[in-house]
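S.K.: sequence-free structure coming up:
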């Protein structure tokens, strides 16, 4: 099984290379940024020697933001047969969603802490290489949480969404009424419906208006 590693930390890259080699996997290349990764895979493809899987860090040079995951998304477009396993310091929902958007075949997203469990990590690499999926439990939990938030907001009517959006701008009920050219009572009814549909019951410990806005923003 052929593996390419994309990680800007030379120490970690060498460590992953040794770890996988000790488990019988062949590491055929190691690079330090997203552009180098794409260039290497294209070169290997031209030589008829595509790797089975790429293991890449989410954040790589030059900006250390999303170069790694963007390279993997592009890689999946150019060479869909190559599995991509992304490693991240913590769960970044947007990047995980982007990676999984087209297909869940041959894709993985793990927190770097999982590398400490050598057997589990190696099994994840092999599974992705064979076309399977390897998602960190924390990633699954957060993506499901976001999905539930979307489902809740889908229950709102267009007018209720409009009211919630104005609430998120910090508008009072009176200001919202003026903006929408409706009565204060109509706005109060919409706000009450929003609280009900979002499952925000009256509580002395929580401010329902703030919680509603947070739900809106997190979606």
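M.R.: Alright, I've got the coordinates. The shown structure was predicted, so the numbers you read here are calculated from the model rather than taken from an experiment.
S.K.: from here on, just use CA atoms for contacts and neighbour counts.
M.R.: Noted.
S.K.: residues making contact with the longest helix belonging to the chain?
M.R.: Using DSSP state H, we find that the single longest helix of the chain is helix 137-154. Helix 137-154 is contacted by residues 91, 93, 96-97, 109-110, 161, 197-198, 215-216, 218-219 when judged by CA atoms under 8 Å, 6 or more residues apart in numbering.
S.K.: nearest residue to the middle of this protein?
M.R.: Nearest to the geometric centre of the chain sits residue 96, at 2.0 Å (CA atoms, centre = their mean).
S.K.: quick check: the gap between residue 88 and residue 187.
M.R.: Distance, residue 88 to residue 187, by CA to CA, to the nearest Å: 44 Å.
S.K.: who has more neighbours, these two?
M.R.: residue 187 (23 against 20; other CA atoms under 10 Å).
S.K.: buried residues in the longest helix of the chain, which are they?
M.R.: By neighbour count on 16 or more other CA atoms under 10 Å, the buried set for helix 137-154 is 139, 143, 146, 149, 152-153.
S.K.: those helices in the chain, which residues are they?
M.R.: Counting by DSSP H, the helices of the chain are 10-22, 34-46, 67-78, 93-100, 118-129, 137-154, 158-168, 173-180, 184-197, 208-218.
S.K.: I'd like the ones you listed laid out as TSV, including distance to residue 3.
M.R.: Output for the helices of the chain, formatted as TSV (distance: least, CA to CA, whole Å):
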stretch	distance to residue 3
helix 10-22	9
helix 34-46	11
helix 67-78	14
helix 93-100	19
helix 118-129	8
helix 137-154	23
helix 158-168	47
helix 173-180	57
helix 184-197	48
helix 208-218	36
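S.K.: in addition, the following structure is provided for comparison:
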């Protein structure tokens, strides 16, 4: 795949370039700010954009803002954001910007090369990936009017794994059940969350947005 990297750390850009190169991918450019990220992404239309959320000049959310700008002009842009810390609002904003091809990982996840490369592949091919720590924090908080209250414990497990980006086959392997069982749980989740009959990818994203709530 052709990949564009955005991070103000030269060391991280070079490290990602080596990891992705060893994984058979080509890094076509590396930039260190949001403006260049938007320009390069829209001009070159890479197979995947990997960007830090915090970049110059304010080191707050320039990467996220750049990703949102790219999505406005290229709705299907595949974007994987990296962050030093979990900020749930970032994940929610990113997911709300499109129907798929979205990822949000902690930078520490890059050290698990196989897991990182798997996330790269999933997002580039239209999937959704949220860091397990993001999902864990969401599931651990209390909400007065919890839209997930109607879900059974097993359905919550399926939704958590769905949020982490696992396919039905991957969820089945994790839970040691059949894919048919996972499909039934998934359809019950969609029904209980009143998600209608939209495209499967859109419903999965909407279900995860409900989880992030």
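M.R.: Yep, it's here. Worth saying up front: this structure is predicted, and the values here are computed from it rather than measured.
S.K.: one step back: tell me which of the helices of structure 1 lies nearest to residue 55 of structure 1.
M.R.: helix 118-129 (7.7 Å; CA to CA).
S.K.: enumerate the positions of the closest one that are buried.
M.R.: 121-122, 124-129.
S.K.: and if you look at stretch 17-35 of structure 2?
M.R.: Quick answer for stretch 17-35 of structure 2 (16+ other CA under 10 Å): 17, 19-20, 25-27, 29-34.
S.K.: before we move on, the earlier item: how about the buried residues of helix 118-129 of structure 1, which pair is most distant?
M.R.: Across the buried residues of helix 118-129 of structure 1 (CA to CA), the longest gap, 12.4 Å, separates 121 and 129.
S.K.: counterpart of residue 112 of structure 2 in structure 1?
M.R.: Alignment note (TM-score structural alignment): residue 112 of structure 2 maps to residue 117 of structure 1.
S.K.: residues contacting that match?
M.R.: Contacts for residue 117 of structure 1 (CA under 8 Å, 6+ apart) come out as none.
S.K.: can you tell me how far it sits from residue 126 of structure 1?
M.R.: Relative to residue 126 of structure 1, residue 117 of structure 1 is positioned 14 Å away (CA to CA).
S.K.: same question, residue 90 of structure 1
M.R.: Computed as CA to CA, the residue 90 of structure 1 to residue 126 of structure 1 distance reads 22 Å.
S.K.: do the same with residue 118 of structure 1
M.R.: 12 Å.
S.K.: so which bits of stretch 212-219 of structure 1 are buried?
M.R.: Quick answer for stretch 212-219 of structure 1 (16+ other CA under 10 Å): 212-213, 215-216.
S.K.: which one of the buried residues of helix 137-154 of structure 1 sits closest to residue 51 of structure 1?
M.R.: For those, the nearest to residue 51 of structure 1 is residue 139 (25.6 Å; CA to CA).
S.K.: that closest one pairs with which position in structure 2?
M.R.: Using TM-score structural alignment, residue 139 of structure 1 pairs with residue 134 in structure 2.
S.K.: what's residue 174 of structure 1 aligned with over in structure 2?
M.R.: Checking TM-score structural alignment: residue 174 of structure 1 goes with nothing.
S.K.: tell me how many other residues surround residue 174 of structure 1.
M.R.: A count of neighbours around residue 174 of structure 1, defined by other CA under 10 Å, yields 15.
S.K.: please tell me how far the closest residue to it other than its chain neighbours sits from residue 210 of structure 1.
M.R.: Nearest-residue entry for residue 174 of structure 1: residue 184, 5.8 Å, with adjacent residues in sequence omitted and distances by CA to CA, 6 or more residues apart in numbering. Residue 184 of structure 1 is 19 Å from residue 210 of structure 1, where distance means CA to CA.
S.K.: ok, now which ones touch residue 81 of structure 1?
M.R.: Residue 81 of structure 1 neighbours (CA under 8 Å, 6+ apart): 52, 106.
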